[in-house]
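A.B. asks: what follows is a predicted structure for the sequence shown.
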Amino acid sequence: MLSRVAERIYWLARYLERIENTARLVSVYDNLLYDLPRGNSISWYNLIVINSGTEQFHERYKVKSERNVVKFLLADDDNYASLMSSIRMLRENVRTSRDVIPSETWELTNELYIYVRENISQGVNRSKRHEFLTHVIESCQMITGLLVGAMARDAGWNFMILGCNIERADMTTRMLDAGTFLAMEPFEESNVNLTQVIWSKVLRSQSAYLTYRRTVRRAIRASNVVNYLLNDEQFPRTFYYCVEQMDRAAKYLPRSASVRTVLKDIKSLKYVIESSQDLTDDFRSYLNELQIDLIKLNEVIVENWFAFKEEDAA
């Protein structure tokens, strides 16, 4: 497979996953608004910090309001990581990859693009945000389902697995960071178990609530949820599972030694939370280190396969 084709498929998968995960991340905070007791509030600006977008945000917005944060994450054309920007990039990568992916992918991607373009204001405004985000998530899942059900398990498929899972692993760390930050917030005393509410929302944002209950078989506690989303070997959105899937895909690709070495190093950083008392700034620093390692992994993937000159293959 030509490196330019492989690169388009890799980024197609990354943008598709990024769109869904951005919608999921905003949804966590949006859903919390309806469950927090009266008198408590949440800092929407933390979503900017979690997404490493503070510098870009401050260049265009003076107020750290809910509306400005959501607009930046969903609708801002100048934010390269916004949902709108990601959909444009997804559409372009699908358009230029139509000869190696199912033909229906182009139609479904266009439908999603048109829906978001025409309804993005619903995502910014609170009243219809849930409906908008749900539609985006379900549309991404339709496209993913098509690709899973109709792509040959060849080199293109393995590059898609790499792209999907590096993006998914990154967002899992950001979801955990969001949950940890919220759990550390000084909320007013209440009869409601706010920690349980927060971590239930994190699980639901990952579609992991029921599988967590079946697998862990314990009450929803911060330490249990964090360990599950980091280390479970069977659920497809846990960090460990994503890294394993990338390693498995890389194994079937040529010249994969350098990529698999980085993946091995990442797997060696396994972290186990003993209690909720361990969810401190040190744990958030650990999550940040994982994100840095994933950036390094992306750089190695690009250097190894996409910056590779075809004539050097001999």
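C.D. replies: Arrived safely. Numbers count the residues shown, from 1 in each chain.

A.B. asks: could you use CA atoms for every contact and neighbour count after this?
C.D. replies: Fine.

A.B. asks: for this protein, what spans make up the helices?
C.D. replies: For the chain, the helices defined by DSSP state H occupy 3-32, 46-50, 54-60, 66-74, 83-95, 104-124, 129-150, 155-184, 194-205, 209-216, 222-231, 239-251, 257-267, 281-301.

A.B. asks: give the buried residues for the shortest one.
C.D. replies: By neighbour count, with 16 or more other Cα atoms under 10 Å as the criterion, the buried positions of helix 46-50 are 46-48, 50.

A.B. asks: can you tell me what sits against it?
C.D. replies: 26, 54, 57, 69, 73, 174, 177-178, 181 (Cα atoms under 8 Å, 6 or more residues apart in numbering).

A.B. asks: one more: the fifth one?
C.D. replies: Counting by Cα under 8 Å, 6+ apart, helix 83-95 makes contact with 8-9, 11-12, 15-16, 18-19, 22-23, 73-80, 105-106, 109-110, 113, 116-117, all of which sit outside it.

A.B. asks: now list the buried members of these.
C.D. replies: Neighbour counting by 16+ other Cα under 10 Å classes 8-9, 11-12, 15-16, 18-19, 22-23, 73-77, 79, 105-106, 109-110, 113, 116 among the contacts of helix 83-95 as buried.

A.B. asks: hold the first one in mind and look at this next one:
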Amino acid sequence: MLSRVVEMIYWTARYLERTENLARLINVNSNLLLDLPKSIAPGWEPLINITGTRESYLEQHDDFNERTVLAYLVNQNNSPSSLAKALSGARESARTIRDVIPRESWEQINALYLYAKDNSNKVFVKSQRFEYLNNIILRCQTLNGLFAGTMNQDEGYSFLLIGRNLERADMTTRIIDVRSADLLADENQSLQPFDLIQWMSVLKSLSAYQMYRRSMQVKINRSAVLKFLFQSEVFPRAPYHCIAKVEFSTMDLPNNEAPLRLIGRVKRDLIDTDVGNLEQEALHEYIDQLQLSFINIGDAFSEQYFLSGNMQHQQQADS
């Protein structure tokens, strides 16, 4: 399969996963603000931090009010991490490989792009926000099922799974990093009831609440939540599970030694680290290192398999 083709499949999957995660984040943050008193509610600023676009946001805006943040995250094409940007990337990537992916998947991606664009103003209306974002989430999940049920399970599909799971692992660590930093101090006894609500929001941001209760069978607490979210072998959004899936999808690819070495290191690090006992600063540093590892894995795939990565590598060699 051509390098250009597998690269477009890979990025189609990453953009669709990014779209779904952004929609989930906005939904959960809206609900969290309804559950917490205004004096301690985190507001909308954490969502900008999760997407890693704080500097870009502050170049364009002076505050973090609800409407400004939502516009930046939903329908601003000049935002590097908006729904509009991600869906535009998914649509353009899929358009160039329409003869490779199932026709129905291209039609669904195009329909999702048009729906999100034509109805984006609904996100500013609280009574319509959930329906709008939930439709985007369900359409992304439909696409995942469509690919699984109708796409040849060949090298192209392997790169689809690699892109989806790398993006998912990265976004999970971002959500945990920012959400846990926003949580209330454990020693503040008067605010402890709200601490439970916030840890529930961490789980719900990842649609992990019910699976946590089923797997851990303990009340919600920091240590157990972190252990489940980072190290679960069965929860689909846990980084360990995601990286294990990336490893499995890489096994049958040719010339896979470099990516597999990096993947193996990350897997060992994830399972060996006692994340539940890390203090907040140490947790933040650990997550930073994980995110750098995910970037390195993505770069390894790019250099080994993608046309853009090969061209960049050749340019560096020539210089």
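C.D. replies: Everything's here; your move. Owing to the predicted nature of the structure, the values given are computational and were not obtained by experimental measurement.

A.B. asks: returning to what we had before: can you tell which of the helices of structure 1 is closest to K309 of structure 1?
C.D. replies: Shortest distance between K309 of structure 1 and the helices of structure 1, using Cα to Cα, is found for helix 3-32: 8.0 Å.

A.B. asks: what stretch of structure 2 lies opposite that closest one in the alignment?
C.D. replies: The alignment of helix 3-32 of structure 1 onto structure 2 (TM-score structural alignment) covers residues 3-32.

A.B. asks: mean deviation of that stretch from structure 1?
C.D. replies: By mean Cα distance after the TM-score superposition for structure 1, the fitted stretch 3-32 of structure 2 averages 0.8 Å away from its aligned residues in structure 1.

A.B. asks: same check on stretch 157-175 of structure 2?
C.D. replies: Stretch 157-175 of structure 2 sits 0.5 Å off on average (mean Cα distance after the TM-score superposition for structure 1).

A.B. asks: that stretch corresponds to what range in structure 1?
C.D. replies: Stretch 157-175 of structure 2 maps onto residues 157-175 of structure 1, going by TM-score structural alignment.

A.B. asks: where's that stretch relative to the chain centroid, distance-wise?
C.D. replies: Between the centre of stretch 157-175 of structure 1 and the centre of its chain there are 7 Å (Cα atoms, centre = their mean, to the nearest Å).

A.B. asks: please apply the same query to stretch 230-241 of structure 1.
C.D. replies: How far stretch 230-241 of structure 1 lies from its chain's middle: 13 Å, per Cα atoms, centre = their mean.

A.B. asks: do the same with stretch 138-152 of structure 1
C.D. replies: The chain centroid and the centroid of stretch 138-152 of structure 1 are separated by 17 Å under Cα atoms, centre = their mean.

A.B. asks: same question for stretch 48-59 of structure 2.
C.D. replies: Once both centres are worked out by Cα atoms, centre = their mean, stretch 48-59 of structure 2 turns out to sit 16 Å from its chain's centre.

A.B. asks: report the buried residues of that stretch.
C.D. replies: For stretch 48-59 of structure 2, the neighbour count (16+ other Cα under 10 Å) marks 48-51, 57 as buried.

A.B. asks: wait, which of those is closest to D288 of structure 2?
C.D. replies: I50 (12.3 Å).

A.B. asks: pull the contacting residues for the residue nearest to that closest one when sequence neighbours are not counted.
C.D. replies: Spatially, and ignoring its direct neighbours in sequence, I50 of structure 2 is nearest to R174 (5.3 Å; Cα to Cα, 6 or more residues apart in numbering). Taking Cα under 8 Å, 6+ apart, we find R174 of structure 2 in contact with 50-51, 287.

A.B. asks: keep only the residues you listed that stay in contact in structure 1.
C.D. replies: Retained contacts for those in structure 1, judged by both residues aligned by TM-score structural alignment, their matches' Cα atoms under 8 Å, are 50-51, 287.

A.B. asks: just the residues you listed now: which is nearest A169 of structure 2?
C.D. replies: Nearest member of the kept ones among the contacts of R174 of structure 2 to A169 of structure 2, counting by Cα to Cα, is I287, at 10.9 Å.

A.B. asks: ok, the closest one - contacts?
C.D. replies: When contacts are counted by Cα under 8 Å, 6+ apart, I287 of structure 2 is found next to 173-174, 177.

A.B. asks: one more: R179 of structure 2?
C.D. replies: 46, 202.

A.B. asks: equivalent analysis for D170 of structure 2, please.
C.D. replies: With Cα under 8 Å, 6+ apart, D170 of structure 2 has these contacts: 239, 291, 294.

A.B. asks: any chance of those residues in TSV, plus neighbour count and distance to N144 of structure 2?
C.D. replies: Formatted as TSV, those follow (neighbours: other Cα atoms under 10 Å; distance: Cα to Cα, whole Å):
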residue	neighbour count	distance to N144 of structure 2
P239	30	19
Q291	17	24
F294	21	22
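
A.B. asks: would TSV of those with distance to S3 of structure 2 be doable?
C.D. replies: Below are these laid out as TSV (distance: Cα to Cα, whole Å):
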residue	distance to S3 of structure 2
P239	27
Q291	25
F294	21
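
A.B. asks: of all these, which comes closest to I220 of structure 2?
C.D. replies: Nearest to I220 of structure 2 among those, with distances taken as Cα to Cα, is P239, at 19.6 Å.

A.B. asks: wait, doesn't that closest one sit right on E167?
C.D. replies: No - shown here, P239 of structure 2 and E167 do not form a contact pair, counting by Cα atoms under 8 Å, at 9.9 Å.

A.B. asks: can you pull the contacts of the counterpart of L146 of structure 2 in structure 1?
C.D. replies: Counting by TM-score structural alignment, L146 of structure 2 lines up with L146 in structure 1. With contacts defined as Cα under 8 Å, 6+ apart, L146 of structure 1 is in contact with 102, 104-105.

A.B. asks: pull the number of nearby residues for Y209 of structure 2.
C.D. replies: The number of residues packed near Y209 of structure 2 is 17, by other Cα atoms under 10 Å.
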